[in-house]
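J.: Take a look and give me a structure for this.
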Amino acid sequence: MIHLLNLLAAIALLVWGTHIVRTGVLQVFGENLRNVLASSFSRRVPAMLAGLGVTSLVQSSTATCLIVASFVGKGLVATSAALAVMLGADMGTALMAVVFSFDLSWLSPLLIFVGVVMFVSRQNSVAGRVGRVLIGLGLITLALQLIVQATEPLTRSPAVRTLLVSLPNEILLDVLVGAVLTVAAYSSLAIVLLTATLASQGMLPAGVALGLVIGANLGSGVLAMLATSGASPQVRRLPLGNFLFKLTGAAIAMPLLGYVHVGLQQVVPTVHQQVVLFHLGFNVTLALLFIGFTGVVGRWVERWLREPSRSGPGERPRHLDPVALATPSLAISCAAREALHQADVVETMLRGILPVIRHNDLQLAEQLRRMDDTVDELYSAIKFYLTQISQEALSEREGRRWTDIVSFTINMEQIGDIIERVLQDVEDKKIRKSRSFSDAGMAEICHLHERLLANLRLAMSVFLDGHVRDAQRLLEEKARFRDLEHEYAASHIARLRDNTAQSIETSSLHLDLISDLKRINSHLCSIAYPILESAGALASTRIRHSQLSPLTEDS
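T.: So this is what the prediction gives:
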């Protein structure tokens, strides 16, 4: 019993090691990996090589599939090019299985020691995240050694040997078991390495091991389909097309498995090497066979999984892709795009204020006030999406971006609330009472409204690009807008002294409206603060020392 428990623990350590390496590499290179993939989509062969290189780092074709599937879902890349990337990604995992098949017992303690030192000493830096990856690599090699040690007593057991001899030589059953194990472990690499180790210890016949390897490849395709099952049809195209390649390859390989086994025995001396080289050969053959059919299969899956019609009034693009949560840098980009969409809705509301005031349009006012519900829903959705991103998986720069997005969406939500109240006031105090602003008062409101729209566009640019110069310009607008508010309030009071009838009737609304527009501008300008603070462009206090000195001397 203790030997079986040791074996299960070693298998769990192997799966955990591959998980640590996958998540660690995505933390360190997440955005760079996306850039490498995105820049290689123009031609099939470079796309395949990019998939091979990225997956050799990530050690998970499923993780690569999720990243590229999100690109397909957003229309950034064609399905055919993405399928070429996945052919290379499958070769990448197979290549890593070959690397780990060598005797790396001397490397395991070194990787774990160096990784722990780097992680503990500089946990929140890039070096700390690299240390995390080294720990994962060390755990993988250690787990393989423990599996060998745990299987040795089991192989000497008469009961186990009798069980192995009685195993049915059913290739379909072997493939099914391999696929199920891969889905359960969430790693085809771990299952292939486990299968090779057990076969080398005599726990598995070589023919059964090869069948399990085919099943592991099918299981990795099923994993990607399960991970994207709740996503849009565009996102599900890539996992489906990749699974079709694997399924076709498995159907071709299964009848030839006996001949392949004999050929491997003549070329490769050990069972362990036979298993991992078969895994590599299977994926290389798939790539060579199907690289010319990526366009055909891409068109097939695009016809099967059509983009849903967006003709309905409530339909709109959705950027909060749940699949992207597996890649923190990609999820941050999704949240930023949705935040900009929220700002677009706010801009529509803000633009509508002036037509409502000019034309006394009650219907438009009601439509614009209902849009605040959309702004609130977007805020809640973005906030919930961001909370699902692991803070530990974010780099320092991505952590700052996470905070910027939260701050931006809060400001947009509050601006939406202010606009809703402004529209309600205009409706109650002007339209329903059939009042109107004086020509001078209306000109002041138009001028403030025009500056506010310009500042909103500038705030969106600052949020998108993070340029310090634009952030400084936005903050300067806060002082200008405050001066205009004081000037126009004084002008209004002067008109009251002149007994201008229209100014008297709309005095309360006019002053409240100017104040509300200033509050909106303050929320827009606050978007510049995180950018300027990160750049060290903010002073510690806004109070001038020249104004403090007389008070200090008097005291």
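
J.: switch to C-alpha atoms for all contacts and neighbour counts from now on
T.: Fine.

J.: show me what contacts the closest residue to residue 407 other than its chain neighbours?
T.: Computed as Cα to Cα, 6 or more residues apart in numbering, the closest residue to residue 407 that is not its neighbour in sequence is residue 527, at 7.3 Å. Residue 527 is in contact with 404, 407, 408, 411, 459, 462, 463, counting by Cα atoms under 8 Å, 6 or more residues apart in numbering.

J.: before we move on, what about residue 336?
T.: 405, 464.

J.: gap between it and residue 73?
T.: From residue 336 across to residue 73, the span is 17 Å (Cα to Cα, to the nearest Å).

J.: next structured bit after the helix or strand harbouring residue 32?
T.: Per DSSP states H and E, residue 32 falls inside helix 2-38. Counting by DSSP H and E, the element after helix 2-38 in chain order, helix or strand, is helix 44-58.

J.: what's whichever helix or strand comes after that following helix packed up against?
T.: Per DSSP H and E, the first helix or strand lying C-terminal to helix 44-58 is helix 61-73. Judged by 3 or more Cα pairs under 8 Å, 6 or more residues apart in numbering; DSSP states H and E, helix 61-73 is in contact with helix 2-38, helix 44-58, helix 79-100, helix 206-227, helix 233-253.

J.: Pull out the buried positions in the third one.
T.: Put plainly, it is helix 79-100. 79-98, 100 (16 or more other Cα atoms under 10 Å).

J.: And for stretch 413-423, what's in contact with it?
T.: Stretch 413-423 has contacts (Cα under 8 Å, 6+ apart) with 346, 349-350, 353, 356, 365, 368-369, 372, 375-376, 379, 513, 516, 520, 523.

J.: I meant stretch 196-209, not that one.
T.: Residues from elsewhere that reach stretch 196-209 (Cα under 8 Å, 6+ apart): 144, 147-148, 151-152, 155, 161, 164, 169, 171, 174, 195, 257-258, 261, 270-273, 275-276.

J.: To check against the first, give me the structure of this:
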Amino acid sequence: MHTAVGTTVLINLLGGVALLLWGLTMVKTSIISAYGGKLRRHLGRSMSNRFKAFGVGIAVTCMLQSSTATALLASSFAAQGLSAAPALALLLGADIGTTLVAQALSMDLSLLKPVLIFAGVCLYFNARSERQKHLGQIILGLGLMLLALQLIVTASSPMRDSSTIQFLLSSLADEPVLAILIGALISFLAHSSLATVLLVVALGASGSLPLHVGFVLILGANLGGALPAILSTMRADPAIRRPPLGNLIFRTVGVLIMLPLLNIVTAWLPELGESPARQLVNFHMFFNLGLAVLFLPLVNPAAKLVTRLLPEREEDANSVKPRYLDRSALDNPAIALSNAMREVLRMGDLLDNMVNKSIEALQQRDNSTLKKITQSDDLVDEYHEKIKHYLTELSRRDLGKKNRRRCNQYMSFTTNLEHLGDIVESSLADLISRTLSQNIQFATADMRAIEELHAATQNNMKLAFTVLMNGRVGNARELLEQKTAIREMENNAINAHQRRLREQVNSPATDSALFLDILRDIKRINSHLASVAYPILDRAGELRASRLRRQTTQTPQEELISSQVDKKIPTATPDTKPSQ
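T.: Predicted coordinates for the structure are as follows:
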């Protein structure tokens, strides 16, 4: 093959592969954006039973066209305390799902290709909602994948006439391990075993790839397809890393078993279809069916094995730092928002502990407890910065209206939590430290008022996070009602305190000021927590535009009386002093 011709073939081949990967990515991201919440709910329900998990894994992967995306979803559920066994069953189903997609795309769908592209473009540009726009992208992505496969077949046809390329490809037949590593590397770089299998099938269909080499490359593609999920979760908790590791073990064992039996297994494949493309795609399907038959009954022992290989970490000094903000999940808004939500909850736990430590220091007269609050506030600031940066990156994606609203809500509430931490560290803890260092003893009634206000704020913190998670109008209304109740509690405590001051002649003013400032800070903490309710009630139309009363128009008689009253009020000028 001439050098210039070879360069043209390579460019066309790379363009076809790039278009194939783009179509796969478009379908995956659009489905997650449009139906990510429903997919997660179905996955969540399936995790209680390995057979249901296996079936749902097939269905979800057929939709997403990515076993890696399904693996990351399974890991997110494993992180919530679910057993690794159903997650492993789900991934076995995901492997079957990729074979079904490969079967469908390897068929002769030449007439469907222009129809899908035309329909997808029309639906995208005429969409009346975000979901219709995503549906248009899904249809367009499928059409582009079919077009890409045709380009790959056409571009690779001249490779049959190149003696050099045929020699290199044929030599791989004598080096099956090297061929498996090459297939695994291509699959890893493409982050898709499906794309690699389709590439091998297209090359086989053009006659440029020897059939026996294609079988070994498909084994490598299945092995390499498990690696992206491994690397994406490498720094995550052991529970998150276990399902991808188990999937890699399954595929590795399957390749080791299949390699010596390759000639025996492939000898009867022509009976199901003599074309090279049909034999290759059928081999891919039967390999993954064999994995499911072999390992589905063994998911429980496999779960114990990966748990032994990846035991729970011992708690260390850094265990409370942010750890769920997985950047690889940014292309999946539903997963990314769940990751951010988990970190917001952990940030809330830190703040709850800070407030409790402050009140405990006052109750137990122990100033040393307050020393940890500054360290905790630094950690809260770190949470705020990392969550804000993560959500800012996420907001640059195509999220859809609902996910974008959640993203903005999480960012706003995280900022309020950071302000809350500043109140505790810079004001409340300082007030309590001064109270203890000056050996001030609050009256029993005043101390009880502080404890009651703190207890109410604690309950409101739990309610605020409930509102953030479920977004229910009823809970949001209850949170604002509790804000009003806490304001009344503060007013009652202040009035009772002032009555006691009037009854006591020699009551120190410092004691009173510290008590009132502590009440004020606890109320301020509650106000920041209640902020999460406002956007929910605003969307529901349950908020007034302003809390100010509407000004009434004065009649001419009222204006005359008002002007006469104003004239009777003496005013001080620069030349005259007001009367003493």
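
J.: Overlay the chains and give the TM-score.
T.: Once superposed, the chains reach a TM-score of 0.91 (TM-score structural alignment, normalised by the length of structure 1), with 551 aligned residues with a Cα RMSD of 2.7 Å.

J.: before we move on, the earlier item: the residue nearest to residue 407 of structure 1 matches what in structure 2?
T.: Counting by TM-score structural alignment, residue 527 of structure 1 lines up with residue 532 in structure 2.

J.: Spatially central, which residue of structure 2 would that be?
T.: residue 336 (1.8 Å; Cα atoms, centre = their mean).

J.: Helix or strand: which one has it?
T.: Going by DSSP H and E, residue 336 of structure 2 is in helix 333-364.

J.: compared with structure 1, how much does that helix deviate?
T.: Aligned to structure 1 and superposed, helix 333-364 of structure 2 gives a mean residue distance of 2.6 Å (mean Cα distance after the TM-score superposition for structure 1).

J.: what angle do that helix and helix 67-78 make?
T.: For helix 333-364 of structure 2 against helix 67-78, the angle by axes from the mean of the first three to the mean of the last three Cα atoms, to 10 degrees is 20 degrees.

J.: angle of the helix or strand following helix 333-364 of structure 2 against helix 333-364?
T.: Heading C-terminal from helix 333-364 of structure 2, the first helix or strand you meet, by DSSP H and E, is helix 371-395. When the same axes, to 10 degrees is applied, the directions of helix 371-395 of structure 2 and helix 333-364 differ by 160 degrees.

J.: From residue 324 of structure 1, how far off is the counterpart of residue 153 of structure 2 in structure 1?
T.: The pairwise alignment with structure 1 assigns residue 153 of structure 2 to residue 148, based on TM-score structural alignment. To residue 324 of structure 1, residue 148 of structure 1 is 37 Å away according to Cα to Cα.

J.: And for residue 338 of structure 1?
T.: For residue 338 of structure 1, the distance to residue 324 of structure 1 - Cα to Cα - is 13 Å.

J.: what do you get for residue 121 of structure 1?
T.: Distance, residue 121 of structure 1 to residue 324 of structure 1, using Cα to Cα: 30 Å.

J.: out of the two, which sits in the busier spot?
T.: residue 324 (24 against 13; other Cα atoms under 10 Å).

J.: Make a markdown table out of the helices and strands packed on helix 61-73 of structure 1 and add distance to residue 293 of structure 1.
T.: Compiled in a markdown table, the helices and strands packed on helix 61-73 of structure 1 are given as follows (distance: least, Cα to Cα, whole Å):
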| stretch | distance to residue 293 of structure 1 |
| --- | --- |
| helix 2-38 | 20 |
| helix 44-58 | 10 |
| helix 79-100 | 8 |
| helix 206-227 | 18 |
| helix 233-253 | 9 |
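
J.: returning to that earlier point: looking at the contacts of stretch 413-423 of structure 1, which is nearest residue 450 of structure 1?
T.: Nearest to residue 450 of structure 1, judged by Cα to Cα, of the contacts of stretch 413-423 of structure 1 is residue 350 at 10.1 Å.

J.: since we're on that closest one, how many residues are nearby?
T.: Neighbours around residue 350 of structure 1, by other Cα under 10 Å: 23.

J.: any idea what residue 202 of structure 2 aligns with in structure 1?
T.: Aligned by TM-score structural alignment, residue 202 of structure 2 pairs with residue 197 of structure 1.

J.: Give me the neighbour count for that match.
T.: Neighbour tally, residue 197 of structure 1, other Cα under 10 Å: 25.

J.: Next one: the aligned partner of the residue nearest to the centre of structure 2 in structure 1 from residue 394 of structure 1, what distance?
T.: Matched to structure 1 by TM-score structural alignment, residue 336 of structure 2 sits across from residue 331. Per Cα to Cα, residue 331 of structure 1 is found 10 Å from residue 394 of structure 1.

J.: for residue 442 of structure 1, same thing?
T.: In this structure, residue 442 of structure 1 and residue 394 of structure 1 are 49 Å apart, going by Cα to Cα.

J.: Which one's more surrounded, the two?
T.: residue 394 (22 against 15).
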